[in-house]
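>>> I would like to see how this sequence folds:
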Amino acid sequence: MLVSSRDLFQIARKNSFAIPAANFVDALTAKVYTETAESCGLPLILAYAQSHEAYLSIEEAAWIGKYYAEKVNVPVVLHLDHGSDFQFIKRGIDLGFSSVMFDGSSLPFKLNVQNTKEVVDYAHTKGVVVEGEIGHVGSNEISYEGESNDRSYDTTLEDAINFVKETNVDSLAISIGTAHGKYTGEPSINFDRLHEISSHVTVPLVLHGGSSSGDQKLNRCATEGMSKINIFTDFIVSAHKKAKEPSQDYFELINQLEEGLKQVLVHYYKVFETQPVQWKG
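So this is what the prediction gives:
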């Protein structure tokens, strides 16, 4: 069922677990994610990133996402991930996404606040929730791999408090040491900062760059303050690995791809200690 993340994240936060946000790039990935969520009886964030528009238009993503979300009985949030401009995000809201993200993390703080608030003001009139981001989750060129002591990209408590107050966002993505894409090692997670922000900020927190960040570290993130954890690279790597196995025909190849995707989602449901949610609507 297609739902809003507002109540879903509050349940996750109260019960100390995280919900995986799985990025879909076509009908196959959306189908596997939602069917796996249904078979596990667990909630899901079905996410479409603006950066994937070259592979899947936002109109196609809205139709595919709503179709598969409404086919299952578990709560599914259709989320527009890493939206970078108001007009694109507005299209997503008007097309039926139940959650959107404005990523202004690379902007100066005041401009990030201004642009995020513009999205919030429009989204809330449509009953859509908004995720904002402060701090910088890089693309591994600046990721904290190994035991780096450079925490200059980490979100500060002061910025987190002020950003939520000034924008009225519904959830907040913060930087505590992860990065998008593949790692050559594991990131150094700033758990002290996570605890500090989660104890002072009222909205649910989000972790980007979850793939291959280490199961033990991600479990701690999920049980110690993060309500949503984004995964993408691990899905693609797993599906590609399965596709390299011998197959007899196209349909067997599809089955292999599906199995690779399913294995990753099932794995992270366990790592995040995701719990069933009895949705009352």
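
>>> could you use CA atoms for every contact and neighbour count after this?
Will do.

>>> what is the burial count for Asp85?
Neighbour count of Asp85, defined by other C-alpha atoms under 10 Å: 15.

>>> my guess is it contacts Met101. True?
No. Contact criterion C-alpha atoms under 8 Å: Asp85 and Met101 do not qualify, at 10.1 Å.

>>> find the residues that touch each one of those two.
Common contact partners of Asp85 and Met101 (C-alpha atoms under 8 Å, 6 or more residues apart in numbering): none.

>>> what's the span of stretch 78-88, first residue to last?
Criterion C-alpha to C-alpha, to the nearest Å; first-to-last residue distance in stretch 78-88 is 15 Å.

>>> tell me who's in contact with the closest residue to Asp85 other than its chain neighbours.
In this structure, Asp85 finds its nearest non-sequential neighbour in Phe102, 7.4 Å apart by C-alpha to C-alpha, 6 or more residues apart in numbering. By C-alpha under 8 Å, 6+ apart, Phe102 lies in contact with 81-86, 89, 115-116, 119, 130-133.

>>> now the second one, please; I'll put the structures next to each other:
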Amino acid sequence: MPVARTADLLAAAVAEGRGLPAFNVITLEHAEAIAAGAELAGSPVVLQISQNAVAYHGGRLLPLARACAEVAAAARVPVSLHLDHVEDFDLLRASAAAGFSSAMYDASTLPHAENVKRTAEAADWAHRHGLHLEAELGRVGGKDGEPPLSPHAPGARTDPAEAARYVAETGVDALAVAVGSSHAMTTRTALLDHDLIRRLAEAVPVPLVLHGSSGVADDELSAGIAAGLVKVNIGTALNTAFTPVVRQRLAEDPAGTDPRKYLAPARAAMTETVARLAAVVAGSRSGQLG
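Predicted coordinates for the structure are as follows:
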């Protein structure tokens, strides 16, 4: 089917009262596993390529983007392409021609006034080129090796009134909020602030996004979606499924040289993880999976 548009997938999730799972892509195996897992769950899904993943591929966006587009077009469920955590405006400008329908412009580490200014410029550019733009307010810690933020640290939670002003001033289409999760967690122990999520959902007129969702347990994710989260970003959980299988297969066959022998089962492990998490996220806000 044609590659879906993220804005359409988000609108459908909001209308149907469920979440929209979004998974990070680093390699072709990630993209294949995400599409296959979403098919098993019967869920729409977003394939996300981050600025860090582009850097891993030598700063070249098109090879991985075009591979993801082919995977998306071949999938039996709606799949969209999203460029995530973009700090480089030149990379943002490359997104439309590379087949993305949405991007997340990340100015969250800048002083607030500068965040607003740059994000408004990014949203204006995105809208003139047909892209849906996500941004972040508050600090979801753990990115690029930084430690998770204390829940009491300044900026560690998104303020609803400030979030409403930020959306109005920038014109963004979705807002990633800091409500208790952290990037790069390998244990699922993060506790979300469900009351804050409800207050944010009431104050903010655009879909709310949860980053750092790999560290959030299934029941917490379901409760967060019930409180008002819509797009749920997951990355580390795929890598924690993938990497142990590679280690095990290499240990079992130390003389082996064919990467397919360990990449195929590692990809299958990611597929299982995607299928399970996509089913959780795409469940309705009543808590019933559909």
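
>>> can you calculate the TM-score here?
The TM-score (TM-score structural alignment, normalised by the length of structure 1) is 0.90; 272 aligned residues with a C-alpha RMSD of 2.0 Å.

>>> show me what the residue nearest to Asp85 of structure 1 aligns to in structure 2.
Using TM-score structural alignment, the partner of Phe102 of structure 1 in structure 2 is Tyr105.

>>> PyMOL command to pick out the buried ones of the contacts of Phe102 of structure 1?
To isolate the buried ones among these in PyMOL, judged by 16 or more other C-alpha atoms under 10 Å, type:
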select buried, resi 81+82+83+84+89+115+116+119+130+131+132+133
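
>>> quick one: which of the contacts of Phe102 of structure 1 is nearest His195 of structure 1?
Glu133 (17.2 Å; C-alpha to C-alpha).

>>> the aligned partner of the closest one in structure 2 is in what secondary structure piece?
By TM-score structural alignment, Glu133 of structure 1 lines up with Glu136 in structure 2. Here Glu136 of structure 2 is covered by strand 132-137, with elements defined by DSSP states H and E.

>>> from the contacts of Phe102 of structure 1, which is closest to Thr155 of structure 1?
The nearest member of these to Thr155 of structure 1, counting by C-alpha to C-alpha, is Glu133 at 9.2 Å.

>>> quick check: that closest one touching Leu107?
No. At 10.3 Å, Glu133 of structure 1 and Leu107 do not qualify as touching, with contact defined as C-alpha under 8 Å.

>>> compared with structure 2, how much does the longest strand seen in structure 1 deviate?
Ranked by residue count under DSSP state E, the longest strand found in structure 1 is strand 76-83. On superposition with structure 2, the mean distance recorded for strand 76-83 of structure 1 (mean C-alpha distance after the TM-score superposition for structure 1) is 0.5 Å.

>>> how far does the strand holding Glu136 of structure 2 sit from the chain's center?
The chain centre lies 11 Å from the centre of strand 132-137 of structure 2; the measure is C-alpha atoms, centre = their mean, to the nearest Å.

>>> mean shift between that strand and structure 1?
Superposing on structure 1 and averaging over aligned pairs (mean C-alpha distance after the TM-score superposition for structure 1), strand 132-137 of structure 2 comes out at 0.5 Å.

>>> just checking, what packs against that strand?
Other elements packing on strand 132-137 of structure 2 under the criterion 3 or more C-alpha pairs under 8 Å, 6 or more residues apart in numbering; DSSP states H and E are strand 102-105, helix 112-128, strand 174-177.

>>> center of structure 2, which residue is that?
Central residue of structure 2 (C-alpha atoms, centre = their mean): Asn233, 2.8 Å from the mean position.
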